[in-house]
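Trainee: Provided below for reference: sequence and predicted model.
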Amino acid sequence: MSAAAKPVWFGILLLPNFTLTAFSGLVDMLRLASDEGDNSRPVRCCWSLIGDAKRPVRASCGIETTPWEDLGDPARFDYVVVVGGLLRKGSEPSQATLDFIQAVGKTKTTLVGICTGTFALMRAGVLAKHRICVSWFHYWDFLEQFPHVDHTRLVADRLFVMDDRRITCSGGRASIDVAAAILKRHIDLSTVQKALRILLVDRADTINAPQPHPPGLEPSAHPIVKRAMLLMEQHVSKTLTLEEMAKKLNVSSRQFERVFKADTGRTPQAFARAMRLRVAAWTLLNTDKTISAVSSDCGFSDASHMGREFRQIYAVSPSTFRREKRMAGLDEVNYQEIFPNRTEFY
């Protein structure tokens, strides 16, 4: 795209308690790709912060940003980006915001949901029949808020999904990736790559790049098993019974246990136990939390309970595990090393 060509216009809509990283990654990618040198002029692309009222919107970290202009006519934008963040009372989009998103959906403007901005798009009814990318961390939150959504449309193992004029992104650093993917549609590749280098990003991850899995979460192709693993991870601090998990997954306890064991070789209870230990091991090595705090975070009844579980696998206490691994210089968990293939683990 030449400097004289029409710039690509982005309207950025920040929801209450939005994630600052997701917003800043997106807008800095637009800024750096828009102009030459260090001028930051909106030449190749332009952006505007829009809102249903010109009052400050607070990010989840407390920083406030004021919209530049009212929502107005959605057709003036090529892309409308909705950036979300925390899911809690007071973070919901206003009715005016939902009405605006609905209006965007009736135009040729492409809608982009970043982080939990995807929830707002879903609530506005503009994601019908589209595939939807959600963070693994918010996967079950999404199903609880929208229980009637077709589960096969949910994608929790990719950074972002581009489906016609709907783009959904898991959030965080992935906002840089999705911005790069959009800009490649309109701007020469060398300019986009230069912007990435300035941001100290070697390359933008592609649409097929996987989301990083949380500690202890193993990949599975079976939709029920995948959902069960995500459910276990989100409830790692409060163990769910087999019946509770089956109810949330809308299957019988017998069917759930049979499918899970056929796919993983383990019962759901054994897998959940393994996950708790893996998360506990990661926490011990990567934080300075006390043993009691780790045991509580990971769903053990107390530190003694976690200690007994730990000794069955490692033959050492959690405190010894932490001390020995740190003395050995292990600053990143390698599960193949720290979890020996022992039958008592299962």
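Mentor: Happy to help now that I have it.

Trainee: Could you use CA atoms for every contact and neighbour count after this?
Mentor: Will do.

Trainee: Report the spatially nearest residue to the spatially most central residue of the chain, omitting neighbours in sequence.
Mentor: For the chain, the residue nearest the mean C-alpha position is S135 (2.7 Å; C-alpha atoms, centre = their mean). Nearest in space to S135, with sequence neighbours left out and distances taken as C-alpha to C-alpha, 6 or more residues apart in numbering, is S170 at 4.5 Å.

Trainee: repeat for H138
Mentor: Among residues not flanking H138 along the chain, T116 sits closest, at 8.0 Å (C-alpha to C-alpha, 6+ apart).

Trainee: check contacts around the one you found.
Mentor: Taking C-alpha atoms under 8 Å, 6 or more residues apart in numbering, we find T116 in contact with 83-87, 134, 138, 170-171.

Trainee: Do a quick rundown of the helices in the stretch 201-346 of the chain.
Mentor: For the stretch 201-346 of the chain, the helices defined by DSSP state H, counting those that start in this stretch cover 223-234, 242-249, 253-264, 268-286, 291-297, 303-314, 318-327, 335-338.

Trainee: Below is structure B, check it against A:
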Amino acid sequence: MADGHDKLMVALLAVPESTASTLYGMYDMLGSTGRDWELFVNGVPGEPLIHPMIVSADGRRIRSPSGLAIEPEYSLADCPDVDLVAVPDLMVAPDEDIAGRHPAEVAWLRERYASGALLATACTGSMILAEAGLLDGQDATVHWAYSDAMAARYPAVRVHRNRALVISGEGRLILGGGGTAWHDLALFLIARFLGVEEAMRVARLHLVDWHHIGQQPFAAFVCRRQTGDAVIADCQEWIAQHYDQDAPVAEMVRRSGLSERSFMRRFARATGMSPLEYVHTLRLEESKQLLETTDLSVEAVANEVGYEDASFFGRLFRRKVGITPTQYRRRFATLRKALAQQQGEQAPPSS
């Protein structure tokens, strides 16, 4: 948490092009975390876990493109230290160039990123990060209608038009692609900072379908390579390529040169998971991809990722993911095909 605060401090950056519905939607969803679940379950509001605040260049009222007034709480100069800055989507035309339009906001985002804040964007908000140069050499996403223009305008950015959520900058740049991606983005951020269970509570309260994109990228995110402990980072690098081997935890202990007890303690401190939990997470992530993209049987998928006992794999998958492998395939393989078809229909005709 930001210095001197026991809550997650989140700044929502407002500019004249900001969509009020996304800005205030994120404000309400983030602000409900920890508070509203207790109200509905026990009748008494809980302690809010997130303090969202709306900030703008000068702190003055902004008239959004729809005509609604946006009331910032802070100017950039007065904004307190925050853990996270979120940039909601912008109402601009795909071919509209925003270069040079927001110099104060661009400079402030650079400063916040340099000071350690995590930056997140919804849909076209990613263009402000691109304008700030923070996406140079990074993977990014944006609404499909803007992807070609963004790629042409910012050639140093690797734009992925088909991805709903992209995590870059060693986990400190998080971008949601679609127009309503802010739902999943907000849930993802809650999960990132406060845990999956807290995010699931918010999803239930707001009737948001978490499984559309939420759980998949979260699992991939928590398994990103850590750099704070070189010994553990080396083991993570190795396990990313060898998670399907027999006794992978024992091999990581051997590679580390540590005693088993010391290794277990340092691994948990670096990753937030035990080594075995980490291995299971990697295996389940790979199994999701195989279920989505191949016709392999569930038994074959289990074997591919390192489980000889398909029944154990099925039970583990259901416990961790919430649905069976077959249900997952039915849901997400179909969704993947539908998205691919939609993107193909939206692509310009080849000349």
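Mentor: On my side now, so go ahead. Because the structure is predicted, anything quoted here is derived from the model rather than measured.

Trainee: quick revisit: if any of the contacts of T116 of the first structure are buried, put those into a ChimeraX selection.
Mentor: Buried members of the contacts of T116 of the first structure, identified by 16 or more other C-alpha atoms under 10 Å, are gathered into one ChimeraX selection as follows:
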select :83,84,85,86,134,138,170,171
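
Trainee: Now, the contacts of T116 of the first structure that are in strands?
Mentor: Within the contacts of T116 of the first structure, residues falling in strands by DSSP state E are V83.

Trainee: Mind putting the contacts of T116 of the first structure into CSV with distance to R123 of the first structure?
Mentor: Putting these into CSV (distance: C-alpha to C-alpha, whole Å) gives the following:
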residue, distance to R123 of the first structure
V83, 14
G84, 13
G85, 15
L86, 16
L87, 13
V134, 14
H138, 15
S170, 17
G171, 18
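
Trainee: Just name the closest of the contacts of T116 of the first structure to G11 of the first structure, please.
Mentor: Ranked by distance to G11 of the first structure (C-alpha to C-alpha), the contacts of T116 of the first structure are led by V83 at 10.8 Å.

Trainee: residue contacts, the residue mapped onto that closest one from the second structure?
Mentor: By TM-score structural alignment, V83 of the first structure lines up with P88 in the second structure. Going by C-alpha under 8 Å, 6+ apart, P88 of the second structure touches 12-14, 18-19, 22-23, 121-125, 182.

Trainee: sec struct for I128 of the second structure, please.
Mentor: Classification of I128 of the second structure using DSSP: H, G, I helix; E, B strand; the rest coil returns helix.

Trainee: which one in the second structure is aligned with the residue nearest to S135 of the first structure?
Mentor: Using TM-score structural alignment, S170 of the first structure lines up with G177 in the second structure.

Trainee: so its match sits right up against T141, yeah?
Mentor: Yes. The pair G177 of the second structure / T141 is scored as a contact, 5.3 Å apart, by C-alpha atoms under 8 Å.

Trainee: Name the residues contacting each of these two.
Mentor: By C-alpha under 8 Å, 6+ apart, the residues touching both G177 of the second structure and T141 are 123, 161, 163-165.

Trainee: Cross these against strands and list the overlap.
Mentor: Short answer: the shared contacts of G177 and T141 of the second structure in strands (DSSP E) are L165.

Trainee: Show me what the residue nearest to the centre of the first structure lines up with in the second structure.
Mentor: Per TM-score structural alignment, the equivalent position to S135 of the first structure in the second structure is H143.
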